[in-house]
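>>> Have a look at this fold, sequence not included:
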């Protein structure tokens, strides 16, 4: 099993999961070019998995179907996503070429956002990033925090396959929120080194994110103190703490 992130646009990743023969799942192809290039090197797409409706995650599907018209396209229940051959939601199972995934509904970034969990991986789109989380374009802070909590309940060794290369910038923000976190310091240094070498910082692991990602750590003492300093008081609950942390990140410029 070979897991590979194909760079797309400025900072997207199209994830591919291939077997030894090159048969591959394609996750969130925002553009077709990187997949077509990989096919020229032997990749053989067998299905497309889509996590949410944003164009940078689905716009390549039509062109891929022109080349491979029989591809299954598995997507959330959202009419904004065309080409779907199957719509899935919470608890549905997906089995393709021997790979098995369960579907998790994780609203927040968008209302219909889903993740695919299986094979030691989770394809989580733009909900959970390494050292960060997605913006709330449609959902509420409570929805996003519940979705992150759901993802955080997966086994620690789960590899986090998210949709963007944001780790270095997220690390700058996280280090401002929790400057005393040594694991975070190691992760940010590692990420900078990897990017300097032209390497992806992903996948991360859930265990790593639980130790370093402030959006999974709103109850950690130093994170909570930073949020309280921003609010000028103690937050009423963890949802308010998360909401303030997300607002802070929305206005952050590195």
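Cool, got the structure. Not measured: the values here are computed from a predicted model. Residues are numbered from 1 along each chain as shown.
>>> make it CA atoms for all contacts and neighbour counts henceforth
Will do.
>>> For the stretch 101-250 of the chain, just list every one of the strands.
For the stretch 101-250 of the chain, the strands defined by DSSP state E, counting those that start in this stretch cover 114-118, 121-125, 128-129, 132-133, 159-162, 204-205.
>>> ok, now which ones touch residue 53?
Shown in contact with residue 53 (CA atoms under 8 Å, 6 or more residues apart in numbering): 78, 80-81, 113.
>>> any idea which element it lies in?
Using DSSP states H and E, residue 53 sits within no helix or strand.
>>> Return the distance of it relative to residue 81.
6 Å (CA to CA, to the nearest Å).
>>> So for stretch 26-34, what gets flagged as buried?
Neighbour-count burial for stretch 26-34 flags 26-32, 34 (criterion: 16 or more other CA atoms under 10 Å).
>>> Pick the one among the residues you listed closest to residue 140.
Checking these against residue 140 by CA to CA gives residue 28 as the nearest, at 23.4 Å.
>>> Settle this for me: the closest one is touching residue 50, isn't it.
Yes: the pair residue 28 / residue 50 is scored as a contact, 5.0 Å apart, by CA atoms under 8 Å.
>>> any shared contact partners between the two?
Listed as contacting both residue 28 and residue 50 by CA under 8 Å, 6+ apart are 57-58.
>>> Quick check, central residue of the chain?
In the chain, the C-alpha nearest the mean C-alpha coordinate belongs to residue 162, at 2.5 Å (CA atoms, centre = their mean).
>>> ok, now which ones touch that one?
The contact partners of residue 162, by CA under 8 Å, 6+ apart, come to 13, 123-130, 202-203.
>>> Name all residues that make contact with residue 60.
29-33.
>>> With the flanking residues excluded, which residue is spatially nearest to it?
Nearest non-adjacent residue to residue 60, counting by CA to CA, 6 or more residues apart in numbering: residue 31, 3.8 Å away.
>>> do you know how far the one you found is from residue 5?
Taking CA to CA, one finds residue 31 at 13 Å from residue 5.
>>> repeat for residue 114
Separation of residue 114 from residue 5 (CA to CA): 19 Å.
>>> The stretch 51-200 of the chain: helices as residue ranges?
55-58, 61-67, 141-152, 167-177, 182-196 (DSSP state H, counting those that start in this stretch).
>>> and the comparison structure, right after this:
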């Protein structure tokens, strides 16, 4: 069993089980890899062992962890309608014997039972409150799920393909202004200690790009070295923290005058547009 505690978080990987676990107080998160670089998650209420599945695109693999950990699955939190996030919902429902709610941001989400809107809350177990954050841009229906407990008020956020560690999703169905609103005015307002669980393991590649526009950022260079070592050691780079994103993610640093000058942007939203175009060509 391996432990690491950068940025005041506890992480361990259980050999042979293919997933990692991060424990908080009243809740914990199981991280389960899917496909080549996706992540699925189980958000678990410690008091009841009830859990929510985030983007269970490989349902059999996820349900094996539900069974192994003696959990009760009560709902699915779908970040957006893309197949590698929502495409396992119908199969999952066919494999469970108890009612499971499927939450998402539009009726276009596979097998959805409950469409949610910005600010709506979902209860899980005895102590977890999940706040839905509408972050349209990658897709119009994108929802991030912010989970807190009474003893973990800063909690964690599941960001799907809106915010990656060190990067963000492509603007498939939105604009630079919308991504600015999502990253800076919504997610960026969460506490710095909030843990960030994103939808893909893109971190090293994202930080390699970040270095091209923010290469004198010491925090970025240190984080890049750490993440490269983690991947070589077979570890996941999730979770990050919101403070790490604010310090090292170029898409969350678009308000920085130095970064704006380097990319020849007129303002923060223009910087968001230019940096995204640069990343798309990287």
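Good, I have the coordinates. Everything numeric here is computed off the predicted structure, so don't read it as measured data.
>>> What would you report as the TM-score here?
Superposed pair, TM-score by TM-score structural alignment, normalised by the length of structure 1: 0.92. Supporting alignment: 245 aligned residues with a CA RMSD of 1.4 Å.
>>> hmm, back to that, just give me the closest of the contacts of residue 60 of structure 1 to residue 87 of structure 1.
residue 29 (17.1 Å).
>>> isn't that closest one right next to residue 12, touching?
No: using CA under 8 Å, residue 29 of structure 1 makes no contact with residue 12, being 9.3 Å away.
>>> which residues are in contact with both of those two?
With CA under 8 Å, 6+ apart, residue 29 of structure 1 and residue 12 have common neighbours residue 56.
>>> which residue in structure 2 lines up with residue 82 of structure 1?
Superposed on structure 2 with TM-score structural alignment, residue 82 of structure 1 falls opposite residue 110.
>>> didn't its match look like it was pressed against residue 82?
No: counting by CA under 8 Å, residue 110 of structure 2 does not reach residue 82; the two are 9.2 Å apart.
>>> So between these two, which is more surrounded?
residue 110 (22 against 18; other CA atoms under 10 Å).
>>> For residue 84 of structure 2, see how far away that one is.
Applying CA to CA, the value for residue 110 of structure 2 to residue 84 of structure 2 is 11 Å.
>>> go on, residue 134 of structure 2?
Separation of residue 134 of structure 2 from residue 84 of structure 2 (CA to CA) stands at 19 Å.
>>> Neighbour count: these two, which is higher?
Set side by side, residue 134 of structure 2 and residue 84 show more neighbours around residue 134, with 22 against 18, by other CA under 10 Å.
>>> show me what contacts the more buried one?
Residues in contact with residue 134 of structure 2, defined by CA under 8 Å, 6+ apart, are 105, 117-119, 141-144, 182.
>>> Give the equivalent position in structure 1 for it.
Using TM-score structural alignment, residue 134 of structure 2 lines up with residue 105 in structure 1.
>>> how many neighbours does the residue nearest to residue 129 of structure 2 when sequence neighbours are not counted have?
Nearest in space to residue 129 of structure 2, with sequence neighbours left out and distances taken as CA to CA, 6+ apart, is residue 123 at 4.8 Å. Using other CA under 10 Å, residue 123 of structure 2 is surrounded by 11 other residues.
>>> on that earlier part again, so which of the contacts of residue 60 of structure 1 hold up in structure 2?
Retained in structure 2: 29-32, out of the contacts of residue 60 of structure 1 (criterion both residues aligned by TM-score structural alignment, their matches' CA atoms under 8 Å).
>>> Looking at these, spot the one nearest residue 235 of structure 1.
The nearest member of those to residue 235 of structure 1, counting by CA to CA, is residue 30 at 38.1 Å.
>>> In contact with the closest one, which residues?
Going by CA under 8 Å, 6+ apart, residue 30 of structure 1 touches 8, 14, 55-61.
>>> picking up where we left off before, from the buried residues of stretch 26-34 of structure 1, which ones fall inside strands?
Mapping those onto strands (DSSP state E) picks out 26-27.
>>> Rebuild the buried residues of stretch 26-34 of structure 1 as CSV, extending it with distance to residue 138 of structure 1.
Listed next are those as CSV, based on distance: CA to CA, whole Å:
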residue, distance to residue 138 of structure 1
26, 25
27, 22
28, 19
29, 22
30, 20
31, 23
32, 26
34, 29
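>>> Thought residue 28 was touching residue 46 of structure 2, still the case?
Yes: Residue 46 of structure 2 is within contact range of residue 28, at 7.0 Å (criterion: CA under 8 Å).
>>> what do we get in structure 1 for residue 80 of structure 2?
By TM-score structural alignment, residue 80 of structure 2 lines up with residue 52.
>>> Excluding covalently adjacent residues, which one is nearest to its match?
Nearest to residue 52 of structure 1 is residue 113, by CA to CA, 6+ apart, at 4.8 Å.
>>> Also residue 2 of structure 1?
For residue 2 of structure 1, the closest residue by CA to CA, 6+ apart turns out to be residue 18, at 5.1 Å.
>>> Quick check: that neighbour vs residue 1 of structure 1, distance?
Separation of residue 18 of structure 1 from residue 1 of structure 1 (CA to CA): 6 Å.
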